[in-house]
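In: sequence unknown, structure follows:
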């Protein structure tokens, strides 16, 4: 069996990128984002990406790197309020945006990974989110049809992996990573630690390795998205 372990993020993406591809990127804010794989995507020069992510990173970090180099053509996301370059590109018509309620986006990714082509939800009914979508009544309530999402490539970040790609995530860094990994035609995970197969307690594994094709051990900057402090109290 071919090894799933790669030496660098660039090597882990080799042969997987092409112009016009759809990429899912896990994370929430800057928590649990695949920062090394994002940087490797930038360095690959791939263009016209449709990026599916909860948010667009911040200026100069996370998906903000790909926005700065104009490699993202369209964003499918939920929250984009921390990135000035995103705002500038969107308002100037340089960037397409498919905006989703956060729960809807999470379920679209989960549905895609489960092989579910679509589902009905009440979220967005009566708003511009519902424009152009199928409406249907269930028990006297109106619902709209949302489609499942899949990607050509999913990039995720985990705390620990074994050599077969079974993953464990660190607390809230779990966020969008597991459903996006499941929804990728190919999934690459960057991790803090790789252990031999059999070292992980099966009951502690969050994502089975069947969903992960490549893994790479990386180092991380782990930025804080918004640092809030108070003055030290005198004693």
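Out: Yep, that arrived. Just so you know, these numbers come straight off a predicted model, no measurement behind them.
In: use CA for all of it now, contacts and neighbours both
Out: Fine.
In: helices or strands up against the top helix by length along the chain?
Out: Across the chain, the longest stretch assigned as helix under DSSP state H is helix 102-114. Packing contacts for helix 102-114, counted by 3 or more CA pairs under 8 Å, 6 or more residues apart in numbering; DSSP states H and E, involve strand 118-121, strand 141-147, helix 177-182.
In: Can you tell me which of those is most buried?
Out: Highest mean neighbour count among these (mean count of other CA atoms under 10 Å): helix 177-182, with a mean of 27.
In: Against that first model, consider the following:
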């Protein structure tokens, strides 16, 4: 969650605000002109260095916002519409400390668990956006919707199959959500999608369908996951 009093704008909406694409926003972040952040749940942050015992120093976070390093952002150029899978994410904390973000299961536990990174979930704090606009005399495009829309605009569900249409007399709502979730997370992920976990599915459902009950979300996640 955003700290009280802070507003965010997601990368796609920021591109629309300036009449540019997401790669333009990424370039500003890569050049150090605009910090971009992304939120994760149930992840481990650890220092790049090892302790005297040979293990990385860090701890588990139920929810955390981090700033991907420029090298990570470069890998996202031209791929903002995809789910990227990585063993770890090099990033900065809110205090500016360099860390490595991994899933809760990592090398300290003797196994590898990949991290799913959705570039469309990158965001900037509005205070940084308006500061950049003022410094570089950038004017939002005339037909931009304003500051109220960005918080949810990036949460538009992916297009779903014509099967089970909403206007069908036998429409199944949970099946509809399950198909939308699968298309968003797994349709273009290929074999790498097998590394995604239940937490990734639950996070997508929470972001795109916040009114969904916990029991229903658990039920849908069980159906969506490719694991047998």
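Out: Yes, it's here. Worth saying up front: this structure is predicted, and the values here are computed from it rather than measured.
In: overall similarity of the pair, as a TM-score.
Out: Overlay of the two chains. TM-score (TM-score structural alignment, normalised by the length of the second structure): 0.24; 99 aligned residues with a CA RMSD of 6.2 Å.
In: okay, the helices and strands packed on helix 102-114 of the first structure in TSV with distance to residue 154 of the first structure next?
Out: What follows is these, written out as TSV (distance: least, CA to CA, whole Å):
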stretch	distance to residue 154 of the first structure
strand 118-121	20
strand 141-147	18
helix 177-182	6
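In: Relative to residue 25 of the first structure, how far out is residue 98 of the first structure?
Out: 15 Å (CA to CA, to the nearest Å).
In: Those two: which has the busier surroundings?
Out: residue 25 (31 against 11; other CA atoms under 10 Å).
In: Mind giving me the packing neighbours of the longest helix seen in the second structure?
Out: Longest helix in the second structure, counting residues (DSSP H): helix 173-185. For helix 173-185 of the second structure, the packing partners by 3+ CA pairs under 8 Å, 6+ apart come out as helix 198-208, helix 214-224.
In: Tell me which of the helices and strands packed on helix 102-114 of the first structure lies nearest to residue 9 of the first structure.
Out: Taking CA to CA, helix 177-182 is the member of those nearest to residue 9 of the first structure, at 16.4 Å.
In: Number of residues surrounding the nearest residue to residue 74 of the second structure once chain neighbours are set aside?
Out: Excluding the flanking residues, the one nearest residue 74 of the second structure by CA to CA, 6 or more residues apart in numbering is residue 30, at 7.0 Å. By other CA under 10 Å, the residues close to residue 30 of the second structure number 19.
In: Quick one: residues contacting residue 30 of the second structure.
Out: 69, 70, 71, 73, 74 (CA atoms under 8 Å, 6 or more residues apart in numbering).
In: With respect to residue 219 of the second structure, which of the residues you listed is nearest?
Out: residue 73 (34.2 Å).
In: and the closest one, what is it in contact with?
Out: Residues near residue 73 of the second structure by CA under 8 Å, 6+ apart: 26, 29, 30.
In: and the next element down the chain from whichever strand or helix holds it?
Out: Secondary structure assignment for residue 73 of the second structure, by DSSP states H and E: helix 70-74. Note on helix 70-74 of the second structure: by DSSP H and E, the next helix or strand toward the C-terminus is strand 84-86.
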